[in-house]
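Undergrad: Below are the sequence and a predicted model; questions follow.
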Amino acid sequence: MTNEPTIRSIIEQELERRGYSLSSFASRSGINRGTLSAILNGNPPKPIAIRQLDLMTEALEQPEGHFYPLYVNECVDSDQPNRRRVKAFLLRCAEVGQTECIQEVLDRIVENLSYIPMIFEIGEELYEKGLREESRLFYNVVIESEKYQHSERLAISHYRLFRLSLGDDAEANLIAATRFELYLYRLPEDYQLDGLLHLANAYLTLQKWVQTEIYSDELRNLAKMVYKNYERAYLQGKAFQFRAERNLVVYYGQGYVLKGIALQFQRRYEEIPEYIAGYADLSWFVGLNESGKEEVEKFKLFAKLNTYNLKVLLGDQSIIPEYIESVKKHPPEILPSLRVIVEASNIHNFFIDDILEQFNIDTGLYDRADNYYRLEVSKDRYLRLFYHLSVYYLRKKEFEEGISKILITLKIAISLKNYNYFMKLIPLFERYRSFATEGQLKEYETLLEGVIKDA
């Protein structure tokens, strides 16, 4: 026998303390007096709906979710609790941030595997509403409890957690990508397109060129196959189910774009034109809506700028003024384009001070309101840009500026846990240590101490 207060006893105490009768509280809360009486005095008492509890909470001038911890017992009141009530409660808990209540309910019902489909559905509903962190709790339960290892909901749950895990931490991104790979091909084709796109992007920022090529090739091939089926259905006037997050043309074009970028970083320049041609004009796609047409125009821009990239990387300096004027019309492209120009100047030993003076590089080029690139992609580009700027200024024998750029790059690499660049920057600094100021040496030591402390 427990002496813990029940939700009804607490509400009754509040009514007595405030001097509310059933009639006055019914008027204040908007709940019928007879319903209130059945809830508080019935034998057995009428179950409380979550909407009714919210109305009572508001009428008692308490914050949202105040009584939710007590409501868990009301909601999960037997071995076979009312599923509609459980679902409504879990959704409301997610909306008001009561994650402890969510976990307690899930812990109580998870042993009954018949609840797994409902738990998955709630996770999907929250994910679509943008309550991504709250949805993670539900996907974790599905992964831990799903007995059918080839079930679609298990694969989708792994995919959702992969997406939720992607961020600034390169080490965490690698772990998330390798875990998800095992479930990629258990996804429906439209989800596979999303999975392939994000895997290719993840490995690109991790500088895993082989994996980037593999997944961009597979993305391109799958997009072509799905397009054939879509085209057939479109021409026959039939409906075509497509649940991917973006327009089909995006996956088709990105398969070419990502392949070209991977080749660029490996300096396999002679192979790149074939892939630029693959996305330069995708207006032949049938059934493009307005967003699809916008994506086609964006790919035309990418093709134009990547053609400039290729020429500059091959040593053509004459094209740079034209390139810069094009980039200025499309501000989100300034960061990736500058990185290429600085890298090319280091490869071919020319100087670009007049170009650098046209941009305020130190104010965070990646953090733009109009940026259509994912933040982690832009941060990775910012890291690469500053690494090449470090080399550029050291090459010019502007040692203090070069070392300053090394330290900025080192900070970014540490924050992103990008150990590839960390291992490039340490020997670069040590090579020029004798040119560092006292302040720069102190900052360098402080950064390294922080790394050791966090190791």
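TA: Perfect, I can see it now. Residues are numbered from 1 along each chain as shown.

Undergrad: drop to CA atoms for contacts and neighbour counts, all remaining ones
TA: OK.

Undergrad: Just list the residues touching Ile414, thanks.
TA: Phe422, Val451 (Cα atoms under 8 Å, 6 or more residues apart in numbering).

Undergrad: Give the buried residues for the one helix or strand it maps to.
TA: Assignment of secondary structure by DSSP states H and E places Ile414 within helix 399-415. Along helix 399-415, these residues count as buried under the neighbour rule (16 or more other Cα atoms under 10 Å): 399-414.

Undergrad: Tell me which residues of the helix or strand following that helix come out buried.
TA: Moving toward the C-terminus from helix 399-415, the next helix or strand (DSSP H and E) is helix 419-431. Along helix 419-431, the positions that meet the burial threshold by neighbour count (16+ other Cα under 10 Å) are Tyr421, Phe422, Leu425, Leu428, Phe429.

Undergrad: shouldn't Ile408 be in contact with Phe386?
TA: Yes - the pair Ile408 and Phe386 passes the contact test of Cα atoms under 8 Å, sitting 7.4 Å apart.

Undergrad: Tell me how many other residues surround the residue nearest to Glu333 when sequence neighbours are not counted.
TA: If you skip the residues right next to it in sequence, Glu333 has Val327 as its closest partner in space, 5.9 Å away by Cα to Cα, 6 or more residues apart in numbering. Using other Cα atoms under 10 Å, the number of residues around Val327 comes to 19.

Undergrad: Now do the same contact list for Val327.
TA: By Cα under 8 Å, 6+ apart, the contact set of Val327 is Leu305, Glu333, Ile334, Ser337.

Undergrad: now the second one: how far from Asp362?
TA: The reference is to Glu333. Here the criterion is Cα to Cα, to the nearest Å. By it, Glu333 lies 16 Å from Asp362.

Undergrad: Mind checking which of those two has more residues around it?
TA: Glu333 (20 against 10).

Undergrad: got another, please set it beside the one above:
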Amino acid sequence: MRKSILKSLKPDIIVEMLEMAVAFESWNKVMERADMLYQCVQAIHEEGQEFQSKGVAAPFINIERPMVYYYGFSHLMRGMAHRKMGQVDQARACIDQYADLGWMEDLDEVGMQVVQEFRHKAQMNRYALEIEAGQVQLLEEFVKFLLEHPEEWLAGLKVITESAVRHRWQIDRVLHMFGDQIQGDGKEIDSSNNDDMYHYCYQRALYEQWMGRPQEAVEFILQAIRLAYKLEMDRYFIRCTALLESLREEATGEQIGRYRMMLEEMK
């Protein structure tokens, strides 16, 4: 893409486009837009350096975040796309890029905080990538990391549970360690991060089904159905109802009653 066009683009608009592509799990589009964001901020950065070399103030750029954020976010999103497409080596390379963003010049306090946040994301995502690839020997270390960083427990459990389903690991002990966070006060699972919670509940239902606990699986799929409805994601909803229908014969009458009532409420 021509440099003049890149400089006319708005980094924050590209971030929104990226987030939309992620929501629809369109990983090729995520890759394209991550590259677009990187090229855009690189063009802005290079222009700023040219003005600086001439001793002239660079034109004002209206952006919502420090420039370093957009570099980090472009690498983060590209890494996510590689990871979702099973391209582990490429995902590792992207993580290395946003793990160390301190090379940028003139970082103020806010910029340094962004650098630290991406360094933390890199640590989390390195664990997630290796766990997903089947490195079960890292599971205990990852659990320790999650216990030390409670803000990450939901995203981490989503990774662990999905990996357990894929690689046929028994993780009851791990799930028990996070029992209080998962169950809350013993009532309905809830979270401000509905997307992560949806994926966790869906994968947990698959895990419980594999472990031969169909009624527990139904409980989690009912939670996932409600979250899919809140998220207004039809494909999530269809996926959940298909799984519940496969478990219908082993569900209790009370569970099926709740399922029917839920569907009535959602009409």
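TA: Sure thing, it's come through. Fair warning: this is a prediction, and the values are worked out from it, not measured in the lab.

Undergrad: Distance to Gly292 of the first structure for the buried residues of helix 419-431 of the first structure - can I get that in JSON lines?
TA: Shown next, in JSON lines, are these (distance: Cα to Cα, whole Å):
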{"residue": "Tyr421", "distance to Gly292 of the first structure": "37"}
{"residue": "Phe422", "distance to Gly292 of the first structure": "40"}
{"residue": "Leu425", "distance to Gly292 of the first structure": "42"}
{"residue": "Leu428", "distance to Gly292 of the first structure": "45"}
{"residue": "Phe429", "distance to Gly292 of the first structure": "47"}
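
Undergrad: Would you tell me which one of the residues you listed comes nearest to Tyr185 of the first structure?
TA: Nearest to Tyr185 of the first structure among the buried residues of helix 419-431 of the first structure: Tyr421, at 31.9 Å, using Cα to Cα.

Undergrad: Could you check which residue of the second structure pairs with that closest one?
TA: Tyr421 of the first structure maps onto Tyr236 of the second structure when the alignment is built from TM-score structural alignment.

Undergrad: Apart from its neighbours in sequence, what residue is nearest that match?
TA: Going by Cα to Cα, 6+ apart, Tyr236 of the second structure has Ala228 as its nearest residue, at 5.5 Å.

Undergrad: quick one on the thing from earlier: specify the angle between the helix holding Ile414 of the first structure and helix 419-431 in degrees.
TA: Angle of helix 399-415 of the first structure versus helix 419-431, following axes from the mean of the first three to the mean of the last three Cα atoms, to 10 degrees, is 150 degrees.

Undergrad: with the second structure superposed, average distance for helix 399-415 of the first structure?
TA: Once the two structures are superposed, the average separation between helix 399-415 of the first structure and the matching residues of the second structure is 0.6 Å (mean Cα distance after the TM-score superposition for the first structure).

Undergrad: Per the alignment, name the residue of the first structure opposite Gln183 of the second structure.
TA: Looking across to the first structure (by TM-score structural alignment), Gln183 of the second structure lines up with Asp362.

Undergrad: Please list all residues in contact with its match.
TA: Taking Cα under 8 Å, 6+ apart as the criterion, Asp362 of the first structure is in contact with no other residue.

Undergrad: Onto which residues of the second structure does whichever strand or helix holds Leu338 of the first structure map?
TA: Secondary-structure assignment from DSSP H and E places Leu338 of the first structure in helix 334-348. Taken onto the second structure by TM-score structural alignment, helix 334-348 of the first structure occupies residues 153-167 there.

Undergrad: how far apart are that stretch and its match in the first structure?
TA: Taken over the aligned residues, the distance from stretch 153-167 of the second structure to the first structure averages 1.1 Å (mean Cα distance after the TM-score superposition for the first structure).

Undergrad: What helices and strands are in contact with the top helix by length along the first structure?
TA: Longest helix in the first structure, counting residues (DSSP state H): helix 209-235. Other elements packing on helix 209-235 of the first structure under the criterion 3 or more Cα pairs under 8 Å, 6 or more residues apart in numbering; DSSP states H and E are helix 189-205, helix 248-265.

Undergrad: what about the shortest one, distance to the chain center?
TA: The gap between where helix 189-205 of the first structure is centred and where its chain is centred comes out at 12 Å by Cα atoms, centre = their mean, to the nearest Å.

Undergrad: Next up, the contacts around the aligned residue in the first structure for Ala122 of the second structure.
TA: Residue mapping for Ala122 of the second structure onto the first structure gives Ala303, with TM-score structural alignment as the criterion. Taking Cα under 8 Å, 6+ apart as the definition of contact, the neighbours of Ala303 of the first structure are Ile276, Ala277, Tyr279, Ala280.

Undergrad: Map the last one across to the second structure for me.
TA: Under the alignment defined by TM-score structural alignment, Ala280 of the first structure is paired with Ala99 of the second structure.

Undergrad: Tally up the residues packed near the residue lying closest to Leu441 of the first structure once chain neighbours are set aside, please.
TA: Leaving aside its chain neighbours, Leu441 of the first structure sits nearest to Arg433 (7.8 Å; criterion: Cα to Cα, 6+ apart). Here the number of neighbours of Arg433 of the first structure (other Cα under 10 Å) works out to 15.

Undergrad: Next one: the counterpart of Arg433 of the first structure in the second structure from Glu64 of the second structure, what distance?
TA: Pairing criterion TM-score structural alignment: the partner of Arg433 of the first structure within the second structure is identified as Arg248. Counting by Cα to Cα, the gap between Arg248 of the second structure and Glu64 of the second structure amounts to 49 Å.

Undergrad: try Met124 of the second structure
TA: If you measure Met124 of the second structure against Glu64 of the second structure using Cα to Cα, the figure is 25 Å.

Undergrad: quick one: which of the two has more around it?
TA: Using other Cα under 10 Å, the more surrounded residue of Met124 of the second structure and Glu64 is Met124, with 19 against 9.

Undergrad: what angle separates the helix or strand containing that one from helix 153-167?
TA: Assignment of secondary structure by DSSP H and E places Met124 of the second structure within helix 109-132. Angular relation of helix 109-132 of the second structure and helix 153-167 on a 0 to 180 degree scale: 20 degrees, by the same axes, to 10 degrees.
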